[in-house]
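> I'll drop the sequence and a predicted model, then ask my questions.
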Amino acid sequence: MKFNLLIENHMQAPSLKNTNWVLEIKGEKNEQDLKLQEKIMSNILSYTQEVDKLSIEEHIFRDPKASPSDIANKLGVPTSHIVYLFKYHSNITFSEYRMHSRIKDSVNLIEQGYLKANTLESLAYKTGYASYNPFFSAFKKVTTYSPQDYLKSMKF
């Protein structure tokens, strides 16, 4: 399931609620993953909630180098737990989750008036992109609009 912006009377921020997470077990597992599953099964729900919190409230993905290890360190769990979480309990990859989180963050900043005093390029840097081009591509992929077209559709 992909995240896309909801379009009603005007565009709204993409939702990163638990639509990404799958609490039931999915996919075939190797022996190592089966052992890991036994250890962390009771923590899956809390892990998903904590990852969402790090993304939405703490903006962990504003760090251009944010990785599963960074999330694991913040949560005080082994990196293998976060890798397992995205492998078996997520509808999207870690990279896709990070991209969607960054675009959600950028849309929220736009709606809060960030661009009244800043450029789209600075918005790209603030939300974790190394330059404007990958930001533009991700924005269009997630929202189906270019940043400029999104701005035109906004009613300030």
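It's in.
> When you work out contacts or count neighbours from here on, use the C-alpha atoms and nothing else.
Will do.
> Residue 40: which element?
Using DSSP states H and E, residue 40 falls within helix 31-40.
> Moving C-terminal from that helix, which element do we reach first?
By DSSP H and E, the next helix or strand past helix 31-40 is helix 44-56.
> by contact count, what packs against whatever helix or strand comes next after that following helix?
Counting by DSSP H and E, the next helix or strand C-terminal to helix 44-56 is helix 68-75. Judged by 3 or more CA pairs under 8 Å, 6 or more residues apart in numbering; DSSP states H and E, helix 68-75 is in contact with helix 44-56, helix 79-88.
> Buried deepest among the ones you listed, which one?
With neighbours taken as mean count of other CA atoms under 10 Å, the helices and strands packed on helix 68-75 reach their highest mean count in helix 79-88, at a mean of 19.
> Return the list of helices and strands in contact with that helix.
Packing contacts for helix 79-88, counted by 3+ CA pairs under 8 Å, 6+ apart, involve helix 31-40, helix 44-56, helix 68-75.
> Using JSON lines, lay out these together with distance to residue 100.
Shown next, in JSON lines, are the helices and strands packed on helix 79-88 (distance: least, CA to CA, whole Å):
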{"stretch": "helix 31-40", "distance to residue 100": "25"}
{"stretch": "helix 44-56", "distance to residue 100": "10"}
{"stretch": "helix 68-75", "distance to residue 100": "15"}
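> Pasting the second one now:
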Amino acid sequence: MVHDDTEFINRTFTDAACFGNTGTVEFLLNNGRITSDSFDKALEYASSSGYGNPDTAFFLYNKKLASGKAVLKAFEQAADVSVAEFLFENEVIAENSINVTFDRATCCYSTGQAAIMKFLLKNECISAESIGKAFISAAISSETDALEFFVS
């Protein structure tokens, strides 16, 4: 039976987080059988996807059950600037994680990633070397919006 299958419940929990189904995530979390590994994965999935619903990532973070490693991965994989900003403001984010996030934002240029790139640049936490690499990458990829941002 499903109610006895902890592995199935944990998989459903992480899937619900990936799809931004906060109500389902809360319901399954309240059953008390979610493992710490599944919780960490759920935070990472909700941050990197959440199908445009960052509320699931906020909900999970505010439970204060995620490992420090999962929080850093959630920051690095954030698909929405509100998640990146929230984690940046509420956690001590390692320089390496900031650089990973910036590199990801510049190589996977999308509206969400562009906003994350701008947020990190605005907070002056990116090295000149990383900014230079991003500029070159944008030029090679013909990302004129990114180039415009760098030169303005």
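Right, received. Where do you want to start? Values in this document were obtained by computation on a predicted structure and should not be read as measured data.
> what's the TM-score for these two chains?
Superposed pair, TM-score by TM-score structural alignment, normalised by the length of structure 2: 0.31. Supporting alignment: 76 aligned residues with a CA RMSD of 4.4 Å.
> returning to that earlier point: which stretch among the helices and strands packed on helix 79-88 of structure 1 approaches residue 106 of structure 1 most closely?
Within these, the stretch nearest residue 106 of structure 1 is helix 44-56; the backing value is 11.3 Å (CA to CA).
> The closest one to helix 68-75, inter-axis angle?
100 degrees (axes from the mean of the first three to the mean of the last three CA atoms, to 10 degrees).
> ok and helix 44-56 of structure 1 relative to helix 79-88, angle-wise?
Using the same axes, to 10 degrees: helix 44-56 of structure 1 against helix 79-88 is 90 degrees.
> now the helices: where do they sit in structure 2?
Along structure 2, counting by DSSP state H, helices occupy 6-18, 22-29, 36-48, 55-62, 68-76, 81-90, 95-107, 111-122, 128-140, 144-151.
> Comparing the ones you listed, which comes out most buried?
Highest mean neighbour count among the helices of structure 2 (mean count of other CA under 10 Å): helix 36-48, with a mean of 24.
> which other helices and strands contact it?
Against helix 36-48 of structure 2 (3+ CA pairs under 8 Å, 6+ apart) you get helix 6-18, helix 55-62, helix 68-76.
> Relative to the whole chain's centre, how far out is it?
Helix 36-48 of structure 2 sits 10 Å away from the centroid of its parent chain (CA atoms, centre = their mean, to the nearest Å).
> Mind listing what's buried along the helix holding residue 40 of structure 1?
Residues 33, 37 are the ones in helix 31-40 of structure 1 that count as buried (16 or more other CA atoms under 10 Å).
> Could you point out the helix or strand that follows the lengthiest helix in structure 1?
Secondary structure of structure 1 per DSSP H: the longest helix is helix 94-111. Moving toward the C-terminus from helix 94-111 of structure 1, the next helix or strand (DSSP H and E) is helix 120-126.
> tell me which residues in that next one are buried?
Going by neighbour count (16+ other CA under 10 Å), the buried part of helix 120-126 of structure 1 is 120, 121, 123, 124, 125, 126.
> so the third one makes contact with residue 106?
Yes: counting by CA atoms under 8 Å, residue 123 of structure 1 sits close enough to residue 106 to count as a contact (6.7 Å).
> got the contact list for residue 58 of structure 2?
Shown in contact with residue 58 of structure 2 (CA atoms under 8 Å, 6 or more residues apart in numbering): residue 83.
> And it, how far from residue 150 of structure 2?
30 Å (CA to CA, to the nearest Å).
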